[in-house]
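[1] Take a look and give me a structure for this.
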Amino acid sequence: MDTYLTIHSPKSNDAGQYSFEVSNAVGPVTKSIHLSVPSVSIIEVPEVIVGNPIITVPTIQSCPTPVSAMWQKNNRHNIEEFERLDINDAKYFGSSDDPDDPRLVMQKVTQEDALYYRLIVSNGIGQSASNNIYLKLIGGVPSLYVHHETHIMEKSVTLVCEMTVPINSPTVSDVFWTKDGRKIDITGSGGKYSGGSIVNPSLSIKMVNSNDEEMYQCCASNSVGEMCSEKIYLGPPRIEFNSPDFDASPKRVTYIATIKSIPVALNAEWKVKQDRNDRFQVIDMHDPLYKGSVIALPRPKLVVNKHKAEQVESFQLEVFNFIASSRRNTQDIVVDSHDAVINKEIPVPLMKFYSK
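    Below you'll find the model as predicted:
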């Protein structure tokens, strides 16, 4: 005997429990079925490494059979608002909104995917939403710290790149250096450059000269993305003067300079000229007039024990490295190896000192 109940196009008012009872001489048997909106659940996703794929498959219980499904993600600016997820986007290739087999696939998760997701399923009775799952991502791009080492005897410089990768991050896939924003061809450099690899990210530059003056930067990447270090400048030394120290008795002035240089400065020379139109000449450090002066780097010092009325623009410091030399006058006129001149006013204390 076939006995059944047919409900055509069930609606919300058809929801409820339906029971069927059969009896014979022994007794009755009852079976029940419940018509309601779908029950949808998604297992919480564990931590996912950035750059890895992920597949999410829900569990659906529904009577009547579901007729539609829709994946949603929360609005980035409002966690309480959800919007439809476009599974036709290449990012979600392999995903499905088929109510018989819905699934969410991400081939390569990125930091932007760290959102809440859910599935909306509908049947004739109505619709319901799954629990919200949060995609928690771990891992990141490499961190890079750069500094330099100068090898004076070899006339070479190593731009040291210390690279660290966050725990549970994808391995580094590429390391390279740029010079003035252009990628350096290490293998095609004829031995000029070496290093700059995953195994040895530091860059060595042989026979450093004026042609090597430029900004250098180390970059590394993994499946998460790319990170570049701070830029490091190879160029002529930079000279900075402290404020002059004036001693009215016995009329002495002291200049102390700070040298900053990559590659390191090799030597320095204090110079003097006796007349405004003369050329600067290297000072004899043994001259009593300059007793107490030193050319030790990186803090050369000039002591002028006043014996006559030297002009304030009479002294100059010149510092050398493998790239070029830089010169700076004690009156704060800068003259570098490219003949650039920057004029500044003579400090008032120094004018008063020399006017005595």
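
[2] Every contact and neighbour count from this point should use C-alpha atoms.
    Will do.

[3] How about whatever helix or strand Glu83 lives in, which residues are buried there?
    Element membership of Glu83 [criterion: DSSP states H and E] is strand 78-84. Neighbour counts over strand 78-84 (16 or more other Cα atoms under 10 Å) mark Phe82 as buried.

[4] In contact with the spatially most central residue of the chain, which residues?
    Taking Cα atoms, centre = their mean, the centroid of the chain lies closest to Met227, which sits 4.4 Å from it. Neighbouring residues of Met227 by Cα atoms under 8 Å, 6 or more residues apart in numbering: Val141, Pro142, Ser143, Leu144, Cys219, Ala220, Ser221.

[5] quick one: the second one and Thr164 touch, right?
    Yes: taking Cα atoms under 8 Å as the definition, Pro142 is a contact partner of Thr164 at 5.6 Å.

[6] Count the neighbours of Ser204 for me.
    Look at Ser204: counted by other Cα atoms under 10 Å, it has 21 neighbours.

[7] To check against the first, give me the structure of this:
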Amino acid sequence: MEKRHIYRVQYEVPSVKILVDSSVCFGSTTTIKSEVSSTPKPKKIEWQKSKNGINFNCTEKPLYFTSTDIFTSPSYAIPNTTFTDKLYYRLLVWNETGEGVSNAVFLNVTGSPPNIMTSFKTNIKDRSVKLIGNLYVYDDSPGILETFWTKNEKKISGGKLSEISNENPSLTIRNVSPDDTGEYRLTATNAVGSSTSDVIVLGILVV
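    As a prediction, this is how the structure comes out:
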């Protein structure tokens, strides 16, 4: 007598888990990854976000979705992450059996504007003044994008002024004259925002 083997397939709601770095830097691209186990295969997914981790709503930006397989390993990418993305996220997955809900993860977005310290140094012999700038950003902050000096609140460059850069923000004023008197400030900008130094007041240099 021929034996018949009966195989029973157990259908369950999807099992869903999502993962993200504990903190991400302002301005960077963030990707929330997922692990989905489902029999039968999923037929629908939905990413949701929440301010308090309790009341979730569907994310309104479908262009953020990225995945090689949208149902088995869906991911959610946020380009140019800002503080408005500092929320709770979760993933819902449906199959023919029902709905699976992932754990909720909190996206901690970190970052602050550049920090600035300034001083100045005069050189009587060379008739010059060096406005010394020191810039730094914390490890969890984006790098410096722009640096410039202002005189009486107007951006200055060229002429008898030395060139500056993000790496070397100090400014040398050569052949100092009474025309160079005024209030000088250093400004540095990154993706988070701008910082401006305290005022350096230059008076008439008498030689």
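
[8] so what number do they get for TM-score?
    TM-score for the superposed chains, counting by TM-score structural alignment, normalised by the length of the second structure: 0.78, backed by 206 aligned residues with a Cα RMSD of 3.2 Å.

[9] returning to what we had before: what separates the residue nearest to the centre of the first structure from Ser173 of the first structure, distance-wise?
    Using Cα to Cα, to the nearest Å, Met227 of the first structure is found at 12 Å from Ser173 of the first structure.

[10] Mutual contacts of those two, please.
    Common neighbours of Met227 of the first structure and Ser173 (Cα under 8 Å, 6+ apart) are Ala220, Ser221.

[11] rewinding a little: in terms of neighbours, single out the busier of Pro142 and Thr164 of the first structure.
    The neighbour comparison of Pro142 of the first structure against Thr164 (other Cα under 10 Å) goes to Pro142, with 23 against 12.

[12] hang on, the earlier thing: can you match the contacts of Met227 of the first structure up with the second structure and say which hold?
    Retained in the second structure: Val141, Pro142, Cys219, Ala220, Ser221, out of the contacts of Met227 of the first structure (criterion both residues aligned by TM-score structural alignment, their matches' Cα atoms under 8 Å).

[13] what lines up against the last one once you look at the second structure?
    Okay, so that is Ser221 of the first structure. Matched across to the second structure, Ser221 of the first structure falls on Thr189, judged by TM-score structural alignment.

[14] Identify the residue spatially nearest to its match, adjacent ones excluded.
    Nearest non-adjacent residue to Thr189 of the second structure, counting by Cα to Cα, 6 or more residues apart in numbering: Glu146, 5.2 Å away.

[15] how deep is the one you found tucked in, by neighbour count?
    Glu146 of the second structure: 14 surrounding residues under other Cα under 10 Å.

[16] Hmm, Val176 of the second structure is touching Val206, no?
    No: checked against Cα under 8 Å, the pair Val176 of the second structure and Val206 is beyond contact range at 9.7 Å.

[17] related to what we said a few turns ago, sticking with the residue nearest to the centre of the first structure, tell me its helix or strand.
    Per DSSP H and E: strand 226-228 holds Met227 of the first structure.

[18] can you tell me how far the equivalent of Lys44 of the second structure over in the first structure sits from Val57 of the first structure?
    Matched by TM-score structural alignment, Lys44 of the second structure corresponds to Ser68 in the first structure. Distance, Ser68 of the first structure to Val57 of the first structure, by Cα to Cα: 15 Å.

[19] now swap in Ser221 of the first structure and tell me
    31 Å.

[20] ok, the two, which is more surrounded?
    Ser221 (21 against 16).

[21] gap between the more buried one and Ile54 of the first structure?
    21 Å.

[22] And for Ser169 of the first structure, nearest residue in space, chain neighbours not counted?
    The nearest residue in space to Ser169 of the first structure (Cα to Cα, 6+ apart) is Gly139, at 4.0 Å.
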